[in-house]
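Quick one, structure for this:
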Amino acid sequence: MSRNSIEGKVVLIAGGAKNLGGLLAREFAQSGAKAVAIHYNSDATKAAAEETVAAIKAAGAEAVAFQADLTSAAAMEKLFTDAVAAVGRPDIAINTVGMVVKKPMAEVTEEVFDQSCAVNVKSAFFFLKEAGKHLNDNGKVCTIVTSLLGAYTPFYAAYEGLKAPVEHFTRAASKELGERGISVTAIGPGPMDTPFFYPAEEKEAVAYHKTAAALSPFSKTGLTDIEDIAPWITFMVSDGWWMTGQTILVNGGYTTK
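As a prediction, this is how the structure comes out:
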């Protein structure tokens, strides 16, 4: 079994029921993964999780789904230990979990800030912690952040500001886990054509985002499509393993650092 292929590997995806996570889960199974464990957050996503599990099994891989609110260290530890018990120690761990907040700073309440911090910062930190504890040697870890990390813009302080720590977590984890051959990266998509994007944006903002990337005219939506991001993640957790400790903005020329 090559360290650089998907074939024969065990994969864990937080937020793996639908959208980008669901696409990755299906594609890993089709690429010969031994098993794919997916996480989903709420009952509203249960049906999508069951569909994804069925698709994984149809592709010939083992599949299991776990429901959890991952904003506590205990819940994150349980996700990893349950996944290990069900399908074995993961070789690949991907965290797609996130919460978009678009508000002027003056309108961000303490409750909203704390919730965003729990989802975007705390869960990301403890995902990396548990990945480091439970991944096989020569494993791969990737966290989804945002291309707003390269933007100079108002209204996203409680989102991009609370994704920014993941860059530092990624660098630290890559140094700490490198002696075991584990690579750690983060991918920052541009605004993606998913149900998470539209409720956070006004009509005018949606129109702007659909034209903001250099390659927008060549996208089917003008936005970043999940099919544009999946190959990058797949590469980073397979042949691209030598890239570690990096946050890469993948957005068709929407923002850059």
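
Every contact and neighbour count from this point should use C-alpha atoms.
OK.

tell me the secondary structure for residue 130?
helix (DSSP: H, G, I helix; E, B strand; the rest coil).

In contact with it, which residues?
Residue 130 is in contact with 76, 77, 80, counting by CA atoms under 8 Å, 6 or more residues apart in numbering.

out of those residues, which one sits closest to residue 91?
Residue 91 has its nearest neighbour among the contacts of residue 130 in residue 80, at 12.0 Å by CA to CA.

these two touch, right, that closest one and residue 134?
Yes. Residue 80 lies in contact with residue 134 (CA atoms under 8 Å); the separation is 7.0 Å.

neighbour count winner among those two?
Higher neighbour count among residue 80 and residue 134: residue 80, with 24 against 20, using other CA atoms under 10 Å.

Next one: the nearest residue in space to residue 100 that is not next to it in sequence from residue 245, what distance?
Leaving aside its sequence neighbours, residue 100 sits nearest to residue 159 (CA to CA, 6 or more residues apart in numbering; 5.7 Å). Noted for residue 159: a distance of 21 Å to residue 245, by CA to CA, to the nearest Å.

which of these two has more neighbours?
residue 159 (24 against 21).

mind listing what that one touches?
99, 100, 101, 102, 116, 120.

Quick check: of those residues, which lies closest to residue 236?
Nearest to residue 236 among those, with distances taken as CA to CA, is residue 120, at 21.1 Å.

For the closest one, which three-state class applies?
Here residue 120 is helix, with the state taken from three-state DSSP.

burial of it, as a residue count?
Residue 120 has 27 nearby residues by other CA under 10 Å.

Next one: it relative to residue 226, how far apart?
In terms of CA to CA, residue 120 sits 20 Å off from residue 226.

quick one, helices of the chain?
19-30, 46-58, 73-87, 110-117, 123-134, 157-177, 203-212, 226-236 (DSSP state H).

Here is the second sequence; please produce its structure so I can put it next to the first one:
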Amino acid sequence: MHTHTGRTAIVTGGSRGIGREIALRLAAQGCDVVVNYHGREDLAEAVVRAVEARGRRAIAVRGDVADEAEAEALFRAALDAFGRIDVVVSNAGIMKNVPIADGALADFDAIMRTNARGAFIVLSKAGNHLGEGGRIIALSSSVIARSTPGYGPYIASKAAVEGLVRVMANELRGRGICVNAVAPGPVGTELFLEGKSAEQIAALARMAPLERLGTPADIASIVAFLAGPEGAWVNAQVVRVNGGFA
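Just a heads-up that it's a prediction; the model follows:
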């Protein structure tokens, strides 16, 4: 059922993994989609073609979400192409294992730049460009609740995202805009699986009571719910989608 027909969604980091699935799910429900990417144009264009195969319009826009000028250009491209912005999904992010005692400030800065600064800029632009009844959804992580060694900078960046979401929901009072976060548990994307042994992956899958890794579709379905009319009474929340992982 097309619940978003006539609406436009921006999905940052939309060329692969969870972002790709979110873009396709929103398209299947009637959204035109702006697929933001930073590196792989070929993957972004493949998502555009997949959206168009679902009967919706799409464009791919390269841009570093942590660069304010490039983020503004992304939103301007969406308005130029489709005339409106209704849904913004802040999904772009990076993850790296960085033990705090190592003092790897360059890695810390890189993670915070993309995950925290990038989310701040995207949320700021969304607040300026969304109309009445818009939806803003930022991706966090359920690893926040587990304090997993090596994830300090990543957890710090995602804790910042959750704080921004709750504050922004209050700042947008009176405009009918819902601002929420979705916090996945372990999801079997290429990025997540990279560098892990079969034994490590199996152990991670067993951590949740449902005893499997999540899929991008598991996450996209919740994002689509929050983006649509059914999610109109959900605001300033962090939805943990993790099979009981945390």
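
Would you mind reporting the TM-score between them?
For these two chains in superposition, a TM-score of 0.94 is obtained (TM-score structural alignment, normalised by the length of the second structure); 244 aligned residues with a CA RMSD of 1.6 Å.

on that earlier part again, rebuild the contacts of residue 130 of the first structure as a markdown table, extending it with distance to residue 187 of the first structure.
Below are the contacts of residue 130 of the first structure laid out as a markdown table (distance: CA to CA, whole Å):
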| residue | distance to residue 187 of the first structure |
| --- | --- |
| 76 | 21 |
| 77 | 23 |
| 80 | 22 |
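
between those, which is closest to residue 127 of the first structure?
Nearest member of the contacts of residue 130 of the first structure to residue 127 of the first structure, counting by CA to CA, is residue 76, at 6.4 Å.

I'd assumed residue 128 was in contact with that closest one.
No. The pair residue 76 of the first structure and residue 128 does not pass the contact test of CA under 8 Å, sitting 9.8 Å apart.

is it true that residue 226 of the first structure touches residue 18?
No. Residue 226 of the first structure is not in contact with residue 18 according to CA under 8 Å; the separation is 10.6 Å.

Residue 137 of the second structure versus the spatially most central residue of the second structure, what's the distance?
The centre of the second structure sits closest to residue 91, judged by CA atoms, centre = their mean, with a distance of 2.1 Å. Residue 91 of the second structure is 8 Å from residue 137 of the second structure, where distance means CA to CA.

can you check residue 152 of the second structure too?
23 Å.

Spell out which residues sit in contact with the aligned partner of residue 219 of the second structure in the first structure, please.
Alignment note: residue 219 of the second structure maps to residue 229 in the first structure; criterion TM-score structural alignment. Residue 229 of the first structure sits next to 20, 189, 250 when contact means CA under 8 Å, 6+ apart.

any idea how far residue 151 of the first structure is from residue 229 of the first structure?
19 Å.

same thing with residue 137 of the first structure?
Counting by CA to CA, the gap from residue 137 of the first structure to residue 151 of the first structure is 35 Å.

rewinding a little: specify the stretch among the helices of the first structure that is closest to residue 255 of the first structure.
Using CA to CA, these put helix 203-212 closest to residue 255 of the first structure, at 8.8 Å.

average gap between that closest one and the second structure?
Here the mean offset of helix 203-212 of the first structure against the second structure after fitting is 2.4 Å, by mean CA distance after the TM-score superposition for the first structure.

Just send the contacts of residue 159 of the first structure back as TSV, with distance to residue 237 of the first structure too.
Shown next, in TSV, are these (distance: CA to CA, whole Å):
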residue	distance to residue 237 of the first structure
99	24
100	25
101	29
102	31
116	27
120	21
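
Highest neighbour count among those residues?
Ranking the contacts of residue 159 of the first structure using other CA under 10 Å puts residue 120 first, with 27 neighbours.

What residue in the second structure is paired with that one?
So residue 120 of the first structure corresponds to residue 115, using TM-score structural alignment.

can you tell me how far its match sits from residue 155 of the second structure?
Distance from residue 115 of the second structure to residue 155 of the second structure, by CA to CA: 10 Å.

Aligned against the second structure, show me the partner of residue 132 of the first structure.
Residue 132 of the first structure maps onto residue 127 in the second structure, by TM-score structural alignment.

again, but for residue 175 of the first structure
Under the alignment (TM-score structural alignment), residue 175 of the first structure maps onto residue 170.

hang on, the earlier thing: verify the contact between the residue nearest to the centre of the second structure and residue 12 for me.
Yes. With contact defined as CA under 8 Å, residue 91 of the second structure counts as touching residue 12 (5.2 Å).

Give me the common contacts of these two.
Both residue 91 of the second structure and residue 12 are in contact with residue 19, where contact means CA under 8 Å, 6+ apart.

picking up where we left off before, have a look at residue 152 and residue 137 of the second structure and say which one is more surrounded.
residue 137 (26 against 19).

give me every residue that touches the more buried one.
Per CA under 8 Å, 6+ apart, neighbours of residue 137 of the second structure: 87, 88, 89, 90, 179, 180, 181, 182, 223, 226, 227.

mind running it again at 7 Å?
Counting by CA atoms under 7 Å, 6 or more residues apart in numbering, residue 137 of the second structure touches 88, 89, 90, 179, 180, 181.

Which ones among the residues you listed lie within strands?
88, 89, 90, 179, 180, 181 (DSSP state E).

Help me confirm that residue 166 of the second structure comes into contact with residue 234.
No. Using CA atoms under 7 Å, residue 166 of the second structure is not in contact with residue 234, being 11.7 Å away.

Same drill for residue 226 and residue 18 of the first structure, tell me which one is more crowded.
Applying other CA under 10 Å to residue 226 of the first structure and residue 18 shows that residue 18 carries more neighbours, namely 21 against 18.

What's the more buried one aligned with over in the second structure?
Aligned counterpart of residue 18 of the first structure in the second structure: residue 16 (TM-score structural alignment).

Neighbours of the closest residue to that match other than its chain neighbours, how many?
In space, and not counting its chain neighbours, residue 16 of the second structure is closest to residue 43: 6.9 Å by CA to CA, 6+ apart. Residues near residue 43 of the second structure, counting by other CA under 10 Å, number 16.
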